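In: Okay, predicted coordinates and the sequence, questions at the end:
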Amino acid sequence: MNPKIIPPRLIQLESKVNPTGKLTFFEGTGDFPFPIKRSFWIRGVPEGRKRGVHAHKRETQLLICLQGMVSVQLEDLAGAKFNFHLDQAEQALLIPPLIWSSVTFGSNVILLVLADLAFDEEDYIRKKDEFKALQDAYLKGDFYG
């Protein structure tokens, strides 16, 4: 029996606005879907270039576009495709494990990524044909995660 696929989803972060500006935040595990083990940000990517063309075996990530706009194309093991546009710092995109992702950058982007695991190269699926093999196994009922 195949494990249940967890779909990607947008999470609305809380913001407070006053005459001095806007403060967006999350606090504790009640507002956040997982404990953060790693954080990094990506900037200086030329407009139209792609990053993150891979999947993770175990890692869950949360993407927050702090500045600019990114388009995120995702595909799960069942072949379902999702497209998201992140252009507000109040929106976070939750990407569960075993989701193929590709992020296309607009101009002057700062993208914050929060993860539930420390970096581990063994967790990455970097070749699309390897991900496709997992999809085929999943669709045949031969995938057990």
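Out: Sure, I can see it. Numbers count the residues shown, from 1 in each chain.
In: okay, CA-based contacts and neighbour counts for the rest of this
Out: Fine.
In: List the contacts of the residue nearest the centre of the chain.
Out: The residue lying closest to the centre of the chain (Cα atoms, centre = their mean) is residue 95, at 3.7 Å. Contact analysis of residue 95 by Cα atoms under 8 Å, 6 or more residues apart in numbering lists 7, 8, 9, 60, 61, 62, 63.
In: Strands - which of the residues you listed land there?
Out: The subset of the contacts of residue 95 located in strands under the criterion DSSP state E comprises 9, 61, 62, 63.
In: Just say helix, strand or coil for the nearest residue to residue 59 once chain neighbours are set aside.
Out: Among residues not flanking residue 59 along the chain, residue 97 sits closest, at 5.3 Å (Cα to Cα, 6 or more residues apart in numbering). Using DSSP: H, G, I helix; E, B strand; the rest coil, the structure places residue 97 in coil.
In: The structure to be compared is supplied as follows:
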Amino acid sequence: MASPYLLEFPRIGDADIGYISVMEQGQPFLPFEVKRVFWTYGTPESIVRGRHAHHHTEQILIAVAGWILVTTELPTGEIQTFRLEEPQVGLYIPPRAWHTMQYSPGAVQLVLASLPYDEQDYIRDYNTFRAKG
């Protein structure tokens, strides 16, 4: 079973003109073909989002603005915490990894997913997640 890990997208430019980061299909560092893209924003600091795992979907989370504190847990019980705060850095979330996110004010999270939305792919109950471990 894969563990969550950070990956860095190319950062092109400099401080005088700004930067652009690019993700194109077929790049060797992308662990999957992107089938869905979505973003979250306007989340109050007191709210914890996520609180689920996926049976099959892989994701990359990117903080394009602000910071995001992501906690992951694998069925083995391994827990990791990541602070995403650079827009050229993404966090790979493998299938069957429980994850939660907390956001700074004004944070914007971009998510790249390996599969289209399917409610049947979600494990939303933590006890069910732990039982499948």
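Out: Nice, thanks for sending it over. Keep in mind it's a predicted model, so treat the numbers as computed, not measured.
In: what do we get in the second structure for the residue nearest to the centre of the first structure?
Out: Using TM-score structural alignment, the partner of residue 95 of the first structure in the second structure is residue 93.
In: distance of its match from residue 105 of the second structure?
Out: Separation of residue 93 of the second structure from residue 105 of the second structure (Cα to Cα, to the nearest Å): 23 Å.
In: Same question for residue 20 of the second structure.
Out: Taken as Cα to Cα, the span from residue 20 of the second structure to residue 105 of the second structure is 23 Å.
In: Distance of the residue nearest to residue 100 of the first structure when sequence neighbours are not counted relative to residue 135 of the first structure?
Out: With sequence-adjacent residues excluded and distances taken as Cα to Cα, 6+ apart, residue 100 of the first structure is closest to residue 55, at 4.4 Å. According to Cα to Cα, residue 55 of the first structure stands 12 Å off from residue 135 of the first structure.
In: Kindly report the same for residue 16 of the first structure.
Out: 42 Å.
In: So between these two, which is more surrounded?
Out: Taking other Cα atoms under 10 Å, residue 16 of the first structure and residue 135 do not tie; residue 135 has more neighbours (20 against 9).
In: shouldn't that one be in contact with residue 77?
Out: Yes: counting by Cα atoms under 8 Å, residue 77 is a contact partner of residue 135 of the first structure at 4.6 Å.
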